[in-house]
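[1] Sequence and predicted structure, then a few things I'm wondering about:
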Amino acid sequence: MKEKLVVFLLFFFGIYYDSLISFLPESIKILDEFISLLLLPYILVYINIILKNKFLLRILGLLCSILFIGFLSSFYFEYQPIKISLLGALVYVKSYIPFLFFILFLNNNHLNRLKLYRCLKNHFHFSLLLIILGLLGQIVIFRGSIEFLGPLPQLTSYFNPKASYGIVISFLGLVFFYLNFLKKQPKFISLLVFTLLIISFRVKVFAFTGVLLVFIYSSNVKIFSFKNIMVLSLFLVVLVSLGGVSQLIEQKFVDTFVAKKADNRTARSELYINSIRISRDHFPLGTGFGTYGSHYSVVTYSPIYDMYNLDNVYGLTKKKPIYVNDTQWPPILVELGVFGFICYLLLLYNIFKLAQRWNADNKLIQVSISVCFLLLFINSIGMPVFFNSAGAAIFILIGLILMDKNILYSLKTRVL
């Protein structure tokens, strides 16, 4: 039962939540935050364990520092009502609540690795089936929903918004990597996963696919034969030669970082470019929660967009702010300021060091942890991965990776 609970929560945050919000009303979007809050009492009960470990204590202290800085600037500037500030603060911690819960839960409960592996595999295969059925439906029935980048069809299955497909399939690629680390997966599953990754034709997914291939072969966990690698490489070369992939990479770079002209202003580029100026004007503590580049900054439309002439940028307007969630680092820099931004980087660094220290003698587990953080970084360039369920799912998977036998022994003997 414990194994089923752990795996269900992993896949709930990783795929089931995104599946639900693709079909259900807007009100269901708060479900991931609600589930995270349900895990909070368990953390409070075992808070003494956190206090005994310097890394966990630092993580908790940095989370508290982030909340303190955000609330201080929220109350000082009063750009948003207190309710929006509170909800905006929850966004910053909701991905880390599941992580702390799993660290404590795995420390207090001995899970059967065989049962856990079976549960992981069953949910993984079920998730692949859901996506494939959605792709078949999109190709056969809903052809009009397929977008093209030149000659390349960007398939998205049933997910809405469409960018969720890339997020979910990248997460499943991460789970596949971990399953393959535990036990070599069938060649058919391997080819299927990489095919589903490639047909998204999205830059972040392509980057993550390359990361997976590099780490799989550098870890001597071979999946494909030499012949299959040649076929895959030829396939990728043909795609690039069509021009679509290179066009996408070039356009994404321009849209994200350098689009400045009035006729070429994109929400993402404007959020990145103006974040420096706004954080400088509100040095050192930022503008407060729910004020810039986050979901709650448009639930009650933030005055920051008017003050810095962002209210007329397509995707950031008051009537249609559809691209307000297109970035990760600008909201952190603006809402928390320079001090809060540094605290956030230290938070991620301490989680990484926590995982790496407990895996000092296990290189394959170190590689798995590194792949998790690389996916977080890749996704953070173009989406608020730390603010949504995708980030929570990856942090939960990091917790599961820590459950290696040697690590579990380490946890028990060191009392965290």
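    Arrived safely. This structure is a prediction, so every number in the text was calculated from the model and none was measured. Numbers count the residues shown, from 1 in each chain.
[2] from here on, contacts and neighbour counts on C-alpha atoms
    Noted.
[3] count of residues packed around Phe11?
    Using other Cα atoms under 10 Å, Phe11 has 24 neighbouring residues.
[4] can you check Ser127 too?
    19.
[5] Look up how far Phe176 lies from it.
    12 Å (Cα to Cα, to the nearest Å).
[6] and the comparison structure, right after this:
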Amino acid sequence: MLITALRDHAYAKAPYLLAVSEQARAALPEAVKLEAERPLVGVDGVITPDILWSCTSCGACVQQCPVDIEHIDHIVNMRRHQVLIESDFPSELGSVFRNLETKGNPWGMNASSRNDWIKECDFPITIIDGEIPADVEYLFWVGCAGAYEDRAKKTTKAVAELLHRAGVKFGVLGQGETCTGDAARRSGNEFLFQMLASQNVETLSAVFENRSSKKVIVTCPHCFTTLGRDYTQLGISLEVVHHTQLLNRLVREKHLVPIAPINQAITYHDPCYLGRHNQVYAPPRELLEASGAQLVEMPRNSERSFCCGAGGARMWMEEKLGERINMARVDEAIATKAAGVAVACPFCRVMVADGVANRADQVEVHDVAQLLLKSLG
């Protein structure tokens, strides 16, 4: 709707733009002059607020566009104008912005709670304070969801245990972490993103001060994209890997050996920020197969997958137009008759699990890492 609205506006405004003088413009039909004066974004604008804020930044439009238009960049730029210049944005984002600014996470939780998941582990976890120890290979960037959201914490603990069992030396920042700023940037609050990112870049630069190889593992595709791609704009280059990539390599190298096959039909939901944005499709599927699961694909999968509805800061906003995106995706998953849905993103997990609960279905939703851990016996 956004692109077609811009196209129709351009066609309608064309006579005004092509007029060679003020006299020529004055002679134009009243409808053309009114179209030329319409605001770009607004209730009576070319693009209504509901349409502008409905984008999940999934990237499907960019991938399918035959002339390589970067739709997301333009949408985010319009959101920046609305947030930073007009101060006009969905009311739900107000609390998110405040939480990010004052607490360093969108939930508004205290920094002291970032280490709570560690207390639930029965093996030691290195908390890095200052420079990363020489014997630690990876910094495990837990992320806000991984530290605070109960379902995502299960993934965090599963990944930590798998790394421990594989003999991979890793450490976490604990209270030294703050949000990467993904939600702030995608929703147009560039000032807030720069504030959060600058703080993290300073922390990461100190952690890896004497390291030429800056290895970071993440469980959140949004952190994956922000740390690995956006932060290069701020002068730091990190070797960021998603947990499915590292775990898949550990399985191939026999550091992790599944001995108790899952023996269930599982369908896999591709996170947009892992799949379309970063082209990571094979590792999660290979992990599921290694775990003994029978992979059953949904009709829309891999590069043509369908969004869960949480990207582009939509995780924090209510849907007002059309069918709920997560419900459409969950219906596809249920239709496969699989016993469970595997995900590789904390936001996807929330959206899919909520959709399953809404449908009152018995399909289980797990992260790929949890299924792998279960298969190790």
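    Now that the structure is in, tell me what you want to look at. The structure presented is a predicted model; accordingly, all values stated were derived computationally and were not measured.
[7] Work out the TM-score between the chains.
    TM-score of the superposed chains, computed with TM-score structural alignment, normalised by the length of the second structure, equals 0.31; 187 aligned residues with a Cα RMSD of 6.6 Å.
[8] Against Ala282 of the second structure, how distant is Asn248 of the second structure?
    Here the criterion is Cα to Cα. By it, Asn248 of the second structure lies 9 Å from Ala282 of the second structure.
[9] for Val251 of the second structure, same thing?
    As for Val251 of the second structure, its distance to Ala282 of the second structure is 14 Å (criterion: Cα to Cα).
[10] Name the residue in these two with the higher neighbour count.
    Each of Val251 of the second structure and Ala282 has its neighbours counted (other Cα under 10 Å); Val251 has more, 18 against 13.
[11] Find the helix or strand that the more buried one is a member of.
    Counting by DSSP states H and E, the element that carries Val251 of the second structure is helix 243-252.
[12] List the buried residues for that helix?
    Neighbour-count burial for helix 243-252 of the second structure flags 243-245, 247-251 (criterion: 16 or more other Cα atoms under 10 Å).
[13] Ok, stretch 352-368 of the first structure next?
    For stretch 352-368 of the first structure, a neighbour-count test (16+ other Cα under 10 Å) marks 352, 354-356, 358-359, 364-368 as buried.
[14] all strands of the stretch 51-200 of the second structure, in order?
    With DSSP state E, counting those that start in this stretch as the criterion, the stretch 51-200 of the second structure has strands at 126-127, 138-141, 170-172.
[15] on contacts alone, who are the packing partners of the first one?
    Yep, that's strand 126-127 of the second structure we're talking about. Strand 126-127 of the second structure is packed against strand 170-172, with contacts defined by 3 or more Cα pairs under 8 Å, 6 or more residues apart in numbering; DSSP states H and E.
[16] by contact count, what packs against the strand it packs on?
    strand 126-127, strand 138-141.
[17] which of those strands is buried the deepest?
    Most buried of those by mean neighbour count (mean count of other Cα atoms under 10 Å) is strand 138-141; its value is a mean of 24.
[18] List the buried residues in the strand or helix carrying Val241 of the second structure.
    Using DSSP H and E, Val241 of the second structure maps to strand 239-242. The neighbour-count check on strand 239-242 of the second structure (16+ other Cα under 10 Å) flags 240-242 as buried.
[19] and of the residues you listed, the nearest to Asp73 of the second structure?
    Val240 (22.8 Å; Cα to Cα).
[20] Test my guess that the closest one contacts Ile217.
    Yes. Counting by Cα atoms under 8 Å, Val240 of the second structure does reach Ile217; the two are 5.8 Å apart.
[21] Show only the entries of the buried residues of stretch 352-368 of the first structure found in helices.
    352, 354-356, 364-368 (DSSP state H).
[22] in these, which two residues are the furthest apart from each other?
    Leu354 and Leu364 (16.0 Å).
[23] Would you map the strands across the stretch 151-300 of the first structure?
    For the stretch 151-300 of the first structure, applying DSSP E, counting those that start in this stretch gives strands covering 152-154.
[24] how about the helices in it?
    164-182, 187-198, 203-218, 226-241, 244-253, 267-281, 296-299 (DSSP state H, counting those that start in this stretch).
[25] could you redo these as JSON lines and give each row mean neighbour count?
    Below are the helices of the stretch 151-300 of the first structure laid out as JSON lines (neighbours: other Cα atoms under 10 Å):
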{"stretch": "helix 164-182", "mean neighbour count": "22"}
{"stretch": "helix 187-198", "mean neighbour count": "16"}
{"stretch": "helix 203-218", "mean neighbour count": "17"}
{"stretch": "helix 226-241", "mean neighbour count": "12"}
{"stretch": "helix 244-253", "mean neighbour count": "15"}
{"stretch": "helix 267-281", "mean neighbour count": "20"}
{"stretch": "helix 296-299", "mean neighbour count": "21"}
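[26] nearest to Phe395 of the first structure, of those?
    helix 164-182 (11.2 Å).
[27] on contacts alone, who are the packing partners of that closest one?
    Going by 3+ Cα pairs under 8 Å, 6+ apart, helix 164-182 of the first structure lies up against helix 113-140, helix 187-198, helix 203-218, helix 363-380, helix 389-401.
[28] The longest one: what's the following helix or strand?
    Think helix 113-140 of the first structure. Taking DSSP H and E as the definition, the helix or strand right after helix 113-140 of the first structure is strand 147-149.
[29] Would you mark the buried spots in that next one?
    Neighbour counts over strand 147-149 of the first structure (16+ other Cα under 10 Å) mark no residue as buried.
[30] just checking, what packs against it?
    The contact analysis (3+ Cα pairs under 8 Å, 6+ apart) places strand 147-149 of the first structure against strand 152-154.
[31] Same question for the strand it packs on: list its buried residues.
    Buried, per 16+ other Cα under 10 Å, within strand 152-154 of the first structure: 152, 154.
[32] what helices or strands is the helix or strand harbouring Leu17 of the second structure leaning on?
    Leu17 of the second structure belongs to helix 2-18 when elements are defined using DSSP H and E. Helices and strands touching helix 2-18 of the second structure, by 3+ Cα pairs under 8 Å, 6+ apart, are helix 30-37.
[33] buried stuff in the helix it packs on?
    Per 16+ other Cα under 10 Å, helix 30-37 of the second structure contains these buried residues: 32-33, 35-36.
[34] just the buried residues of stretch 352-368 of the first structure now: which is nearest Asp18 of the first structure?
    Once Cα to Cα is applied, the member of those that ends up nearest Asp18 of the first structure is Ser368, at 23.9 Å.
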